[in-house]
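Asks: Sequence first, predicted model second:
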Amino acid sequence: MTQKNETPALIASLLITGGLIGGGIWWFTNRSGFNLTQINNSSPQSTATNNANSQTSNTDWSSVQNVPSGIFNYGGSTSWAPIRLSVDSALQAARPEFRLRYIDPAGSAASSTSGIRMLIDGQIQVAQSSRPVMTQEQQEAQQKGFSLREIPIAIDGLAIAVNPSLNIPGLTFDQLRGIYTGQLTNWKQVGGTDLPITPFSRDAKSGGTVELFIEQVLNKQSFAPSVQIVSTTTEALRKLGSTPGGIYFASAPEVVPQCTVRPIPISRGSQFVSPYQEPLATCPTRNQLNTGAFQDGTYPLTRNLSVIVKQNNGTEQKAGEAYANLLLSAPAQDAIAKAGFVRIR
């Protein structure tokens, strides 16, 4: 047979074979319920693509851009201590070119106020704050040719703690106000035992925690002379643990997990809300933060933790914005949540 005569036969053979294959595929997919697209969707490359499309651009530390190289001084609020301990160490391991060095203020305790002051004076490049920038601080910065920008990176709550031997169901804002302004001096006045109240606090000028308490709870009234001033939360917790009638307030992550004190529910009105996840645990089990109540506003004493950035188009601005962006990345927000704060993203 010649090549010319073989061509029609070859074409006919291919058509018959294609028809048989196509019919088999149709029967298999329609009768068996198998979906060929599952093969593509389950492939590693397709899975990675789908996962990447479902996530934000900041999936890891390395995705953050415009991170300067060098050593950058920072400092500020003591409420940031858990972040400095765990989150910042992970950040620097992932981005070793961006090195952070904590600076204590000279002649005063660390606080939001001291951190912002050092930023304005050029002693640090980045400030950590647990309160908004005040008008006076913004004015001082503008007089020096720059402004201050707040970038929130987490939500924090204030927790009230008492000596663990004290048995009270909780305190209202009115009762807390009475205690810290000197109108209530005995625990029997708020449903407790016949025991003098010993209130502790950091200095009113120390920063965000005290300022928030004075503004929201005390309605900007001053502390009574009976309030014992302590320099740090560590000192306050030590005294609170050894003072049967003691009471203190501080950042929730610093108070709620402690074994030597007892966090209590508080109420702005009639409903008490705990800063910890119910039920109250006893040591050695540590209490966990009631993050859901902080996030949805049910818990009545919350605030933002913010990076304060010097807006001067210089090295300080680049460092501050890079630090904030790194803390807003997915792994940092996970680490912030593990440190006891509520993620902002």
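Replies: Nice, thanks for sending it over.

Asks: contacts, neighbours, all on C-alpha from now
Replies: Fine.

Asks: Roughly how far does D296 sit from A324?
Replies: 23 Å (CA to CA, to the nearest Å).

Asks: following the host helix or strand of F213, which helix or strand comes up?
Replies: Here F213, judged by DSSP states H and E, is contained in helix 208-216. Following helix 208-216 in sequence order, the next helix or strand is strand 228-230 (DSSP H and E).

Asks: Tell me which residues of that following strand come out buried.
Replies: Buried positions in strand 228-230, judged by neighbour count with 16 or more other CA atoms under 10 Å: Q228.

Asks: which one of D296 and A324 has more residues nearby?
Replies: A324 (20 against 8; other CA atoms under 10 Å).

Asks: try this one next to it:
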Amino acid sequence: MRFKSLAIVAALVLGLASSAFAGEKVTIKGSTTVLPIMQRAVEAFMKKHPDVTIEVSGGGSSNGIKALLDGTTDIAMASRQMKDKEVALASEKGIKATEIVIAFDAVVPIVNPANPVANLTADQLKGIYEGKITNWKEVGGNDAPIVVISRDTSSGTYETWEGKIMKGARVFPGALLQASSGAVLQAVSKNPKAIAYDGLGYVNDSVHAVKVDGVAGSAESAKSNTYKIARSLQIYVNGEPAGPTKALVEFILSPEGQKIVEETGFIKM
């Protein structure tokens, strides 16, 4: 009888836990770099809290932050930090944008596996993206034109590249712009003449990662600051997170959530 009583109590506790956020909804928008982490985390979280409705979509860091400032998302995913003008606009609207870093990343130049180029200097990368270096033979590759692929300007990855590689210069108009990290990967995997850049978690065997100034992008080089294009990945919420939003944030920062970060190819806290 005692075991039966304990089982009933346990069932009641589990029932209360699963219904703690019953009927509540969380909306998440923003960075396509952060998207794989969030999708996996949400999937695991909803197994623990099946009564919560969570909607996740990409669109880029800038669009996610805009949605937070417009009040159309609970969580904004961002692969860059908020700009001063965005912080000022949030203040004007009475929004306290709270930054929560959930992972780290390295932005990695990628080429097609058929391309023999394995290392480029930061200056060479800048020259390629300015449109000043136009043939692979100029950087030790084959005699073939360089097809430059870049993220669009709403992307936090684009802004990281612009800040750390372009140094204020603009990506030249002839670059082919892609709207997501996945689209970048696919474009390079199909074109032997292409170069692009992507988050570390997206790099797989369909492309070849290029070293920058002799240093490969990795968890170790990003954390030690020996890799030039490292960055944090963060989410933004309005004020202090509460309810299911708080529970989801705590889950992502937990050992289980950080294991998901690693499994998706990014760098845990």
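Replies: Sure thing, it's come through. Model, not experiment: these values are computed from the prediction.

Asks: Overlay the chains and give the TM-score.
Replies: Overlay of the two chains. TM-score (TM-score structural alignment, normalised by the length of structure 2): 0.86; 250 aligned residues with a CA RMSD of 2.0 Å.

Asks: which residues in structure 2 does the helix holding F213 of structure 1 align to?
Replies: Under TM-score structural alignment, helix 208-216 of structure 1 corresponds to residues 156-164 of structure 2.

Asks: Name the residues that touch the matching stretch?
Replies: 31, 33, 60-62, 78-80, 107, 150-153, 168-171, 198-199, 228-229, 231 (CA atoms under 8 Å, 6 or more residues apart in numbering).

Asks: In strands, which of the residues you listed appear?
Replies: Judged by DSSP state E, strands contain the following of these: 78, 107, 150-151, 198-199, 231.

Asks: Might you report the residue contacts of A194 of structure 2?
Replies: Contact analysis of A194 of structure 2 by CA under 8 Å, 6+ apart lists 111-112, 146-149, 187-188.

Asks: Show me which of those residues is closest to A67 of structure 2.
Replies: Checking these against A67 of structure 2 with CA to CA, the nearest one is I149 at 26.8 Å.

Asks: May I ask you to confirm that the closest one is in contact with L177?
Replies: Yes. Judged on CA atoms under 8 Å, I149 of structure 2 makes contact with L177 at a distance of 6.0 Å.

Asks: what are the ranges of the strands in structure 2?
Replies: Applying DSSP E to structure 2 gives strands spanning 25-30, 53-59, 75-78, 97-111, 119-120, 147-151, 176-178, 194-199, 208-209, 211-212, 230-238.

Asks: Onto which residues of structure 1 does the longest one map?
Replies: Mapping strand 97-111 of structure 2 onto structure 1 (TM-score structural alignment) gives residues 148-162.

Asks: mean deviation of the matching stretch from structure 2?
Replies: For stretch 148-162 of structure 1, the mean deviation from structure 2 after alignment is 0.8 Å (mean CA distance after the TM-score superposition for structure 1).

Asks: Identify the residue of structure 2 aligned to R262 of structure 1.
Replies: Aligning on TM-score structural alignment places R262 of structure 1 opposite H208 in structure 2.

Asks: mind checking how far that match is from S150 of structure 2?
Replies: 16 Å.

Asks: And A118 of structure 2, by the same measure?
Replies: Taken as CA to CA, the span from A118 of structure 2 to S150 of structure 2 is 19 Å.

Asks: who has more neighbours, those two?
Replies: S150 (24 against 18).

Asks: The more buried one is in contact with A187, isn't it?
Replies: No. The pair S150 of structure 2 / A187 is not scored as a contact, 10.3 Å apart, by CA under 8 Å.

Asks: so I75 of structure 2 makes contact with K25?
Replies: No. Under the criterion of CA under 8 Å, I75 of structure 2 makes no contact with K25, lying 11.5 Å away.

Asks: quick one, which of those two is more surrounded?
Replies: Legend: neighbour count by other CA under 10 Å for I75 of structure 2 and K25, higher for I75 (26 against 15).

Asks: Structure 1: which residue goes with that one?
Replies: Under the alignment (TM-score structural alignment), I75 of structure 2 pairs with V126 in structure 1.

Asks: In contact with its match, which residues?
Replies: Per CA under 8 Å, 6+ apart, neighbours of V126 of structure 1: 72-75, 119, 307-310, 316, 319-320.

Asks: just the residues you listed now: which is nearest G182 of structure 1?
Replies: Once CA to CA is applied, the member of these that ends up nearest G182 of structure 1 is G75, at 33.9 Å.

Asks: Return the distance of that closest one relative to L237 of structure 1.
Replies: Shown here: G75 of structure 1 relative to L237 of structure 1, a distance of 23 Å by CA to CA.

Asks: same question, K318 of structure 1
Replies: Distance from K318 of structure 1 to L237 of structure 1, by CA to CA: 38 Å.

Asks: out of the two, which sits in the busier spot?
Replies: When neighbours are counted by other CA under 10 Å, K318 of structure 1 and L237 differ, and L237 comes out ahead with 27 against 19.

Asks: what does the more buried one align to in structure 2?
Replies: By TM-score structural alignment, L237 of structure 1 lines up with L185.

Asks: which one in structure 2 is aligned with S89 of structure 1?
Replies: Matched across to structure 2, S89 of structure 1 falls on E43, judged by TM-score structural alignment.

Asks: I'd like to know how many residues surround that match.
Replies: Applying other CA under 10 Å, we find 13 residues neighbouring E43 of structure 2.

Asks: Same question for A183 of structure 2.
Replies: Counted with other CA under 10 Å, A183 of structure 2 comes out at 13.

Asks: The one 5 residues further on too?
Replies: Per other CA under 10 Å, the neighbour tally for V188 of structure 2 reads 24.

Asks: among the contacts of A194 of structure 2, who's most crowded?
Replies: V111 (28 neighbours).
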